[in-house]
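Undergrad: Pasting the sequence and the predicted coordinates here, then a few questions.
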Amino acid sequence: MIRILLAEDEDAMRTYLARALENAGYEVVSVDRGTAALPLLEEQHFDLLLSDIVMPEMDGIELAQRCAEVSPETKVMFITGFAAVTLKANREAPQARVLSKPFHLKDLVMEVERVFGLQNSARI
């Protein structure tokens, strides 16, 4: 089973995204900040880091850079509501996909499937 570490500081959004991904068949561990995600990346295996970009303490871009150091096999995908932040993410973490808010949950699941080369394997 594909394991996803979700880092999202907004409680309602984090719950919403985790539930959608779990319903699509993924195992999800969710945290409310990058500083909470980093020790998990060091201690456990995750196939994907799904992170908001704008978060307190450690933004998603810094988290992705640290992830590349401690868990280089973990793929990275960003979610953000800020267009300018999307441009920065593309420059500083070019291997990461960026999904801009608002998005439909089907779009999120489809992007995760693309990251892993899956097609129509999971649906909400």
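TA: On my side now, so go ahead.
Undergrad: rest of the way, CA atoms for contacts and neighbours
TA: Noted.
Undergrad: in this structure, which helix has the most residues?
TA: Longest helix of the chain, by residue count under DSSP state H: helix 11-23.
Undergrad: That helix: how far from the chain's middle?
TA: 12 Å (C-alpha atoms, centre = their mean, to the nearest Å).
Undergrad: buried sites along it?
TA: For helix 11-23, burial by neighbour count (16 or more other C-alpha atoms under 10 Å) applies to Arg14, Leu17, Ala18, Arg19, Ala20, Leu21.
Undergrad: try this one side by side with the last:
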Amino acid sequence: MIRILLAEDDEAMRVYLQGALQNAGYSVVAVDCGTAAIPHLMNDDIDLLLTDIVMPEMDGIELAQQCAKISPMTRIMFITGFAAVSLRAGREAPQAKVLSKPFHLRDLVMEVRRAFNVPEHASV
């Protein structure tokens, strides 16, 4: 089963995304900030880091850079509500997909499937 680490500081969004990804068949660990994600990257077998870019303490770009060092096989995907931040992420972060808010949950699930080359109608 694909394991996703979700880092999102907005509680409502975090709960919403976690539930949608779990309903799609993924195992999801959700944290509220980048610093809380680091121990999971070090100790858990994480396949995908799904992180908001704008967060307190450690932003998603810095988290992605740490992820690339700690767990280089972990894929990275950003979510953001700020277009300018998404441009910055493309220049400063390891290779990653950027989803701009608002997005439809089916688009998120589709992008996760694409990241792992899972056919659209296959179970995960």
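TA: Nice, thanks for sending it over. On a predicted model such as this, the values are computed, not experimentally measured, just so you know.
Undergrad: Quick one: the helices in structure 1, in order.
TA: Residue ranges of the helices in structure 1, as given by DSSP H, are 11-23, 34-43, 60-70, 83-92, 105-115.
Undergrad: Compile those helices into JSON lines and extend it with columns for distance to Leu99 of structure 1.
TA: Listed next are those as JSON lines, based on distance: least, C-alpha to C-alpha, whole Å:
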{"stretch": "helix 11-23", "distance to Leu99 of structure 1": "13"}
{"stretch": "helix 34-43", "distance to Leu99 of structure 1": "18"}
{"stretch": "helix 60-70", "distance to Leu99 of structure 1": "13"}
{"stretch": "helix 83-92", "distance to Leu99 of structure 1": "8"}
{"stretch": "helix 105-115", "distance to Leu99 of structure 1": "8"}
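Undergrad: Please identify the deepest-packed of these.
TA: Of all the helices of structure 1, helix 60-70 has the most neighbours on average by mean count of other C-alpha atoms under 10 Å, namely a mean of 19.
Undergrad: okay, that helix sits on what stretch of structure 2?
TA: Under TM-score structural alignment, the counterpart of helix 60-70 of structure 1 in structure 2 spans residues 60-70.
Undergrad: what's in contact with that stretch?
TA: 7, 34-35, 37-38, 41-42, 49, 51-54, 74, 76, 78, 89, 92-94 (C-alpha atoms under 8 Å, 6 or more residues apart in numbering).
Undergrad: average gap between it and structure 1?
TA: Averaged over the aligned pairs, stretch 60-70 of structure 2 sits 0.3 Å from structure 1 after superposition, using mean C-alpha distance after the TM-score superposition for structure 1.
Undergrad: and that stretch, how far from the chain's centre?
TA: Between the centre of stretch 60-70 of structure 2 and the centre of its chain there are 11 Å (C-alpha atoms, centre = their mean).
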